[in-house]
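Student: A predicted structure for the sequence below; I have some questions about it.
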Amino acid sequence: MSTVNQMLHDLNARTGNLAMKGAETYAPIEPVRINKTAKYIVGTASFAILAIILITQNVSTYKSTIPVNDIAQVNTQIQQPTAQSTATILASDAVPAAVAPTSQAPDIPASATQMQIIPSVDVVTNTSIDEAPFDGYMQVNTSNGEGRFIAGLQDKARLAIQSNNTQSAIQALQALLTAKPYDHASRLLLSRLYFQSNQPDIALNLLQAAPSEDDLSIEFLGFRASLYTEAGEQLNAISDYQVLTRLEPTNVRWQLGIAIAYDQIDAYQDAKFAYEQVKLIGDLPTNIFTFIDERITILKDLI
C-alpha cells in the first residue's frame, strides 16, 4: 500500500470513530410539550400589548390635529361638571355662577333708581333747608323767675347765632330743651344748627325725640321730612309729607315729596298716583311739570 493510500485509510478510520462517539453523546431530544393554558395567557398578553400600542398611536395622532386652544377648552369643559357637582354636594343651596353678559342680552326694564337717580324734592323745587329766624315764636312770659331764666337762655342763643358762635348757641338751646322739653321751636332751631354743622344724624334724632307729635308746626314737619329723605327713611318722610298735605293741600312741595319718596323706594304704582295728584294742583312751574311727565312715562313701563 502506498503512502497516500495509507493516509486515506487512517483518515476514514478516524472519521468513523468520531461519528460513533457523537452518536453516543448526543441522544435524540424529546420535544417539549407546552400547556394550553400557558399558550392562552401568552396570546392574550400579546394581543393586549398590540392594542395598547395602536390606541396610543391613534390618540397621539388625534391630539396633533387639534389646536392648543381647543384642547384647553375641552379640558375646561370636562372639569366644570366635576366642580359643580362638588359644590352641590358641599352646599345644597349653592347659587349658580352668574352668566357673563352678551351683546345680544334681552332688554330688561331697569328700576327707576337705576334708570335715573331720583332727586330730592328740595332739588326739584329749587329750595334748600335754610336757617329759621330766631324771633316771633320764641317769645316767652318773663313775669316770673322761670320765665326770666328761659328768656336769658334765649338771649344767649340769639346773640351766639348773630355772632356765628354755633357751639355757644347749641349749648344755650340744649339748656332750653332741658328746661322746656315741649318747646318745639327751640328743638327745631337746635336741629337746624346741628344740620348746618354737618351733623344730620343728630339733627334728625333730635326731631324724632320730640315728646309729643301734637301741635307740630309746618316748619317742623317739613324739615323733619327732608331729613328723613336725606337719611334714606322714605316711609317716615312719606308719613310727615302726608300730614303736611292735609295741612296745606295745594302746596306742591308736600305732594311732590310723597311722589318722590315712593319713587325712590321703587313703589311704582304709588309713585305714579302721587305724581298725578301733583298735576291736579295746577299752575306748576315748567321744570316741575316736565319732571313729573317724564317720571310718569317711565313708571308706566315699570308697572
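Tutor: On my side now, so go ahead. Note that the structure is predicted; figures quoted are calculated from it, not measured.
Student: make it CA atoms for all contacts and neighbour counts henceforth
Tutor: Fine.
Student: helices or strands next to the helix or strand Arg148 falls within in the packing?
Tutor: Element membership for Arg148 (DSSP states H and E) is helix 145-162. Packing partners of helix 145-162 (3 or more Cα pairs under 8 Å, 6 or more residues apart in numbering; DSSP states H and E): helix 166-179.
Student: Wait, Ser191 touches Asn198, no?
Tutor: No. Look at Ser191 against Asn198 with Cα atoms under 8 Å: they stay out of range, at 10.9 Å.
Student: residue boundaries of the helices in the protein?
Tutor: 3-25, 36-64, 68-90, 112-115, 121-124, 145-162, 166-179, 184-196, 200-208, 218-230, 234-247, 252-264, 268-281, 286-302 (DSSP state H).
Student: As CSV, the ones you listed with mean neighbour count would be great.
Tutor: What follows is the helices of the chain, written out as CSV (neighbours: other Cα atoms under 10 Å):
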stretch, mean neighbour count
helix 3-25, 10
helix 36-64, 11
helix 68-90, 11
helix 112-115, 13
helix 121-124, 16
helix 145-162, 17
helix 166-179, 18
helix 184-196, 22
helix 200-208, 18
helix 218-230, 20
helix 234-247, 19
helix 252-264, 25
helix 268-281, 18
helix 286-302, 15
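Student: Thr290 is in contact with Lys279, correct?
Tutor: No. Applying Cα under 8 Å as the test, Lys279 and Thr290 come out as separate, 10.5 Å apart.
Student: Determine the residues that are contacts of both of Ser191 and Asn198.
Tutor: By the contact definition Cα atoms under 8 Å, 6 or more residues apart in numbering, Ser191 and Asn198 are jointly contacted by no residue.
Student: distance of Met7 from Met20?
Tutor: Look at Met7 and Met20: by Cα to Cα, to the nearest Å, they are 20 Å apart.
Student: Included below, for side-by-side comparison, is a second structure:
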Amino acid sequence: MQAGIERNPDGEVLRLALAKLLVKEKQEASALVPLAYLPSQPSIEYLSLRAALAQKTKQDEIARESYQQLTEKDPNNGRWWLGLAIQQERALQWPAAQHAYQQALNKVGLSSQSQAFIHQRLQLLASLEETQSAN
C-alpha cells in the first residue's frame, strides 16, 4: 500500500484503506500517519476520519484544520461544527468556539446528549468571558 501511496500522493483510496486497517488493529496514532497529508480536494470521508483520529490522538491542529474544512464542505452537519468548537476551545479561541457551538445547535445530526454538552460549554465560556472582562 505504501508504494501505491508514494506513486499517487494525492490519491485517497489507499490512504483511507491503510488508515482503516490500522484502526482495526487498534493503532490510532499510526492510522493518522497516512491521513496527515491533506489532498487538494479531500472527501468528507477522508476529512472525517482524519479529524476523528487527530482528535483521539490529541493532534489538535490537524483536527481543527479537518473540522474547519468539514464545516465548509458540509455546513449543515452539526457534528462538524461541534468538533470544530471543541478544537477551538482547546486552542483557547473562545469567541470562535462560542460561534461554532452556536452553529452546531442550529444544524442537524446532534443527539440530545451533544446538545446538552453544547449548552454546558456555552455557559462555561460565557462565565469565563465575564470573569475576564471583570479583571
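Tutor: In hand now; what should we look at? A quick note: this is a predicted structure, and the numbers were derived from the prediction, not measured.
Student: So which bit of the second structure is the helix holding Arg148 of the first structure matched to?
Tutor: Counting by TM-score structural alignment, helix 145-162 of the first structure lines up with no residues of the second structure.
Student: And for stretch 254-272 of the first structure?
Tutor: Counting by TM-score structural alignment, stretch 254-272 of the first structure corresponds to residues 80-98.
Student: Tell me which residues are up against the matching stretch.
Tutor: 55, 60-61, 63-64, 67-68, 70-71, 75, 99-101, 103-104, 118, 122, 125.
Student: Also stretch 170-179 of the first structure?
Tutor: Outside of stretch 170-179 of the first structure, the residues within contact range by Cα under 8 Å, 6+ apart are 150, 153-154, 156-157, 183, 186-187, 190, 193-194.
Student: Could you single out the nearest of the residues you listed to Leu50 of the first structure?
Tutor: Of all the contacts of stretch 170-179 of the first structure, Leu50 of the first structure sits closest to Tyr194, with 90.8 Å by Cα to Cα.
Student: Tell me who's in contact with the aligned partner of Leu124 of the second structure in the first structure.
Tutor: Counting by TM-score structural alignment, Leu124 of the second structure corresponds to Ile298 in the first structure. With contacts defined as Cα under 8 Å, 6+ apart, the neighbours of Ile298 of the first structure are Ala112.
Student: Kindly report the same for Ile292 of the first structure.
Tutor: 275, 279.
Student: Any figure for the gap between it and Phe220 of the first structure?
Tutor: Distance from Ile292 of the first structure to Phe220 of the first structure, counting by Cα to Cα: 26 Å.
Student: go on, Asn205 of the first structure?
Tutor: If you go by Cα to Cα, the gap between Asn205 of the first structure and Phe220 of the first structure works out to 13 Å.
Student: do Trp254 of the first structure as well
Tutor: Distance from Trp254 of the first structure to Phe220 of the first structure, by Cα to Cα: 13 Å.
Student: next one: Glu230 of the first structure
Tutor: To Phe220 of the first structure, Glu230 of the first structure is 15 Å away according to Cα to Cα.
Student: Which position in the second structure pairs with Leu244 of the first structure?
Tutor: Under TM-score structural alignment, Leu244 of the first structure pairs with Leu70 in the second structure.
Student: With adjacent residues omitted, what lies nearest to that match?
Tutor: Excluding the flanking residues, the one nearest Leu70 of the second structure by Cα to Cα, 6 or more residues apart in numbering is Trp80, at 6.0 Å.
Student: Ala231 of the first structure -> the second structure?
Tutor: With TM-score structural alignment as the matching criterion, the partner of Ala231 of the first structure in the second structure is Thr57.
Student: Its match and Ala29 touch, don't they?
Tutor: Yes. Counting by Cα under 8 Å, Ala29 is a contact partner of Thr57 of the second structure at 6.0 Å.
Student: separation between Glu24 of the first structure and Ala13 of the first structure?
Tutor: Distance of Glu24 of the first structure to Ala13 of the first structure, computed by Cα to Cα: 17 Å.
Student: Ile303 of the first structure: what's it in contact with?
Tutor: 268-269.
Student: likewise Glu28 of the second structure?
Tutor: 22, 53, 56-57.
Student: burial of the match of Ala231 of the first structure, as a residue count?
Tutor: By other Cα atoms under 10 Å, the residues close to Thr57 of the second structure number 14.
Student: Roughly how far does it sit from Leu82 of the second structure?
Tutor: Taken as Cα to Cα, the span from Thr57 of the second structure to Leu82 of the second structure is 17 Å.
Student: What of Asp10 of the second structure?
Tutor: Here the criterion is Cα to Cα. By it, Asp10 of the second structure lies 28 Å from Leu82 of the second structure.
Student: got it, and Ser30 of the second structure?
Tutor: Counting by Cα to Cα, the gap from Ser30 of the second structure to Leu82 of the second structure is 25 Å.
Student: Likewise for Ile44 of the second structure?
Tutor: Ile44 of the second structure is 16 Å from Leu82 of the second structure, by Cα to Cα.
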